[in-house]
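J.: just the structure for this:
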Amino acid sequence: MKTLLTLLFLAVPATAQFDVDISIDTRAKVFRVHESFANPSGEDVDLWIARWTPGAYHPADFGRFAKDFTATDGAGHALDVERVDDSHLRIHANGARDLRVDYVAESISSGVLSHGTIIDVESNRIRDDYAYVTPVSLVAFVPGRLDEPYSVSFEVPDGWKTATVLEADDEGRYSAPSFYRLEDSPVFFAPDLTTVETEAGGRPLEVSVHGLPAGEVDDVVDGCKRIVEAAASMMGGLPYDRYEFLLSYTSNGGGSGLEHSFSTLILMTQGMPLDAQWGIIAHEFFHLWCAERVHVEGIRHPDYTKSFSSKTLWVNESVTEYLSRHVLLRAGLIDREGFFASFQSPLRMASFATDIPSATKASLLAENWESGQDLMVWSMRMYMLQPLTMLALDLEMRRVSGGKRGLVDFVKTAMKEYDAKGRGFPEDSVQEILERVAGGDLCRIYARSIEGTDPPDLASALGVIGYELDGDEFRPLSDPTPEQLAARADFFGS
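T.: Below you'll find the predicted structure:
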């Protein structure tokens, strides 16, 4: 064993890392990428650009936007590059132990959706006055070496600023301990970029804002802080050392966002009212728990070389959408009437939308998106209809547990049992975890409204917190029991 370890240390330099230099060409609207790394074995190297984005889930095949690949050894001698397919290249190393790869990648995003199904925030964009990069859409990687560190530099136009949660050294190079961390860290560039450093929930917080008049930045920062503090209170702390909101207000922003473990990138429409922004910001922030840390095992260490499939994606999206409304309530950005009002429209349409695929089926269908229509169906289920089911599920869990535990306790339990142990939950375990947290049977609602498409029986579920339905109006009972009042206080967090 000692001899084997010695050989391993000799074979791989202690400073092994991938050095990436990215130049943003605003005239040609392309990224020019230079990537250097050690190749200790001297053997041929399979190089990939990701086929999909964690958080977006559908096939994207980002490699199709990259071209003009060349490779050289440490002495600058040209090496053959074989393009196996759009996202997969093979460098014929000829024994070379140091490699450099150069390529050009076109700016992908021109609007909310580009090239059929690619969402703006999962990819990258270059405009005359700003740019952004979600690294998974641009930076090549070697499977089997995803845990090695990356060092990245960005060459931007004069006067432009850079915002990212990644730490920069004295030379302006940004470091990530692994490809997993790099691809999870979007970067925004613009000349008119304002970054406010503050604190919320006892942790450092940065809010970087682009495209918003200076007089409106403070209001956005204040709302972000309130969301962070409310979520920290609800969840019993924050799962990070530092966090950054990257918020851009553009003429072609659609209010889309993509979650990351230590930051989020959100593209707002210019002129969007503040009240309309809080739901997006709270949703992406709550993904810190549900999606980034509580997720199926296949997302814990994703395989970027092939498409991803899971029937549990509703946990990532619909549980997040539902609980983010509780965050807004606790933050004082909506009141109880506003909380229940957010369920009125889906309540009215639920019985007419049974042809929309179920939560589990819609989750599986993400692997096969082909058009914007597929995204619309996904959004209808995950963000409109399914949060209504999550409300009913939360209430049913509280009924079964005697008013003591609900859906937020499912997330907390999964954090302890899975995230804290560095793993995701098994594909078929969600119902079992929910029932264990609740302390009873949830088969009916699970079969009816999660695996099936029937709307939940919300009218009977509301009684546990002393509410009732009057048409599509949520009304508190005039004479609730002490048990209902206690369950109501726990439900609302007050």
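J.: C-alpha only now, for contacts and for neighbours.
T.: Will do.
J.: which non-adjacent residue is nearest the residue nearest the centre of the chain?
T.: With distances taken as Cα atoms, centre = their mean, the residue of the chain nearest its centroid is Glu259 (2.5 Å). Nearest-residue entry for Glu259: Glu284, 5.2 Å, with adjacent residues in sequence omitted and distances by Cα to Cα, 6 or more residues apart in numbering.
J.: quick check, that neighbour in contact with Ser261.
T.: No. Using Cα atoms under 8 Å, Glu284 makes no contact with Ser261, being 10.1 Å away.
J.: for these two, indicate the residue with more neighbours.
T.: More crowded of Glu284 and Ser261, by other Cα atoms under 10 Å: Glu284, with 26 against 18.
J.: residues in contact with the more buried one?
T.: Shown in contact with Glu284 (Cα atoms under 8 Å, 6 or more residues apart in numbering): Gly257, Leu258, Glu259, Thr264.
J.: try 10 Å
T.: Contacts here follow Cα atoms under 10 Å, 6 or more residues apart in numbering; on that basis Glu284 touches 245, 256-260, 263-266, 278, 290-291, 317, 320-321, 324.
J.: in the strand or helix carrying it, which residues are buried?
T.: Here Glu284 sits within helix 274-286, counting by DSSP states H and E. Across helix 274-286, burial judged by 16 or more other Cα atoms under 10 Å covers Gln277, Trp278, Gly279, Ile280, Ile281, Ala282, His283, Glu284, Phe285, Phe286.
J.: another for comparison:
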Amino acid sequence: MRRQMYAKPMTTARKSLYVCLIAGATVASQAAEYRVAVDPDVGAARVEIRLAEGESSDLFSMPAWAPGDYRIVNFGRHVRDVKFWQGADEIPLKDGRANGVNAWRASRPGDKVTYTVLAQPPGIFSENLRITATEVFWNGPAVFGWLEGHAKEAHSVRVETAPVGGVFVCPLSGVLDAKSSERTFTAKDYDSLVDSPVVFGTTISTRTFIVSGKEHVLAAFRRPASLSLTDFETTCRAIVTEAQSLIGELPYARYVFFLDVGGPGGGLEHADSARLAIPPGVRSTGVAGFLAHEFFHAFNVKRIRPKPLGPFDYTRPAITSTLWWMEGVTDYYAELLTYRAGLIDQEEFLANLGYAVDYAMNSPAAETVSAAESSRRVWEANNSSGFGGLSYYDEGKAIGFCLDLAIRWKTGGVRSLDDVVRTLYAETSGGKPGFGDGRIRDVCVQVGGSELAGMYDACVERPGPLPIRDALAAHGLFFDGRGIQRSPNASADALRLLSQFLTR
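T.: Below is the predicted model:
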């Protein structure tokens, strides 16, 4: 990710402008059926969860946090009127909320729960639930709760009623019922359901392009007329193509760029999509690094990840010391992808890396807080960017650059950080578990040699200036106190390594 009132019941079909049905797959391991009716007049969504026949639960929960935003936000704060049912009979709640603000327990198990979700202010990185007369956007954790014991089964999403002439966009695969205009979208489990944003309405513009047989959708909303989707296709296609060249595959069936034009916040990644706040009227090259950052999260965070970042526990903080890699190294690869794709030139590329090195060398916080500690304790800071004043975005970007140069230097240009990324991807993608503590360090040593162990520890585990000067010199570069410069006395070997690094 990157920064950048319930008044009355819904009474008429006209007021219920948008109605969606989230239905369990018709298999033995059927999950809950979720019915969602969104009313623009009152700014609320009414949700019904019905379990399969013979199934029951007495505990309903909402997420405490949303993956990608490392803060406790307690989505249950925006939920009202929770009721359990068995058939047509309402079941009383037992002692109100069972787990603080985000959970409710019934006095006995039931097969259905109903609740109301209020339209919510945006988070740091994304809208949560936004409802207007012509457009609806939701981020899954803000809307969908779960019944205990029923989060692992397959789900599908069926839109019962969409606005006339409107557009419905979701990364989940689906089909269209031509007779009724109903749409059905499938999700393998609750994690996938809440990781799939939805936008629908009459004001949405879309454009589709194909890379290696995979569909990529640009969905612009809120103020879509101010963007050229043809322009954005050119840049997004270049980024996707370069990322595939790096990794060797595209790990999704379909990917959606949700372009919230004039929307608040920054960007929030999902496995098969990203929601991005785009300034009105901007050219795509002006936000290429932002687009690349959020897109690369489809590989790094959503596939390459530590164990706490999937499968998720939505009830407590997912503590990891590797957010410097998840966010900062993703930012480093945003620079690499845009440079390799020809979207920025050599001088801009080196200047951008110089800004990150300047932060790592001159930030007062770097003298007292390590990248690992900034990552691990971010939940205490409640800012989703780092503990103790140290940004794991900026520090991690500089660390990625440092480790890349060190690996190239110590292997004579034979290996690079690309090899670390591909190794971690092979170990954690395709539904495999996330990596354990110390695995990034182990792979850096495996790829770059034993000297990388000390370099890694100095970069990640200990506070202090970034140990990058020797690796820069080995590439004919130096840090002048503010940025990166080329050395006039570089050796032939250094110029060769620099040429390899800068080869697109």
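J.: TM-score, when you put one on top of the other?
T.: TM-score of the superposed chains, computed with TM-score structural alignment, normalised by the length of structure 1, equals 0.86; 467 aligned residues with a Cα RMSD of 2.7 Å.
J.: hmm, back to that, corresponding residues in structure 2 for the helix holding Glu284 of structure 1?
T.: Counting by TM-score structural alignment, helix 274-286 of structure 1 pairs with residues 284-296 of structure 2.
J.: tabulate the buried residues of helix 274-286 of structure 1 (a markdown table), appending distance to Arg64 of structure 1.
T.: Shown next, in a markdown table, are the buried residues of helix 274-286 of structure 1 (distance: Cα to Cα, whole Å):
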| residue | distance to Arg64 of structure 1 |
| --- | --- |
| Gln277 | 33 |
| Trp278 | 35 |
| Gly279 | 34 |
| Ile280 | 30 |
| Ile281 | 31 |
| Ala282 | 33 |
| His283 | 31 |
| Glu284 | 28 |
| Phe285 | 31 |
| Phe286 | 32 |
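J.: closest to Pro143 of structure 1 out of the residues you listed?
T.: Glu284 (28.5 Å; Cα to Cα).
J.: just how off-centre is the helix or strand harbouring His34 of structure 1 within its chain?
T.: Using DSSP H and E, His34 of structure 1 sits within strand 30-38. Here the centre of strand 30-38 of structure 1 is set off from its chain's centre by 25 Å, with Cα atoms, centre = their mean, to the nearest Å.
J.: please apply the same query to stretch 93-100 of structure 2.
T.: Between the centre of stretch 93-100 of structure 2 and the centre of its chain there are 31 Å (Cα atoms, centre = their mean).
J.: SS state for the equivalent of Asp437 of structure 2 over in structure 1?
T.: In structure 1, the residue paired with Asp437 of structure 2 according to TM-score structural alignment is Glu427. Here Glu427 of structure 1 is recorded as coil under DSSP: H, G, I helix; E, B strand; the rest coil.
J.: my guess is Glu427 of structure 1 meets Ser363, correct?
T.: No. Applying Cα atoms under 10 Å, one finds Glu427 of structure 1 not in contact with Ser363, separated by 11.9 Å.
J.: which of those two has more neighbours?
T.: Between Glu427 of structure 1 and Ser363, counted using other Cα under 10 Å, the more crowded position is Ser363 (24 against 13).
J.: contacts only, for the equivalent of that one over in structure 2.
T.: Under the alignment (TM-score structural alignment), Ser363 of structure 1 pairs with Ser375 of structure 2. Counting by Cα under 10 Å, 6+ apart, Ser375 of structure 2 makes contact with 70, 319-327, 369, 384-388, 390-393, 396.
J.: next: Gly279 of structure 1.
T.: Gly279 of structure 1 sits next to Ile227, Phe285, Glu321, Ser324, Arg325, Val327, Leu328, Leu333, Ile334 when contact means Cα under 10 Å, 6+ apart.
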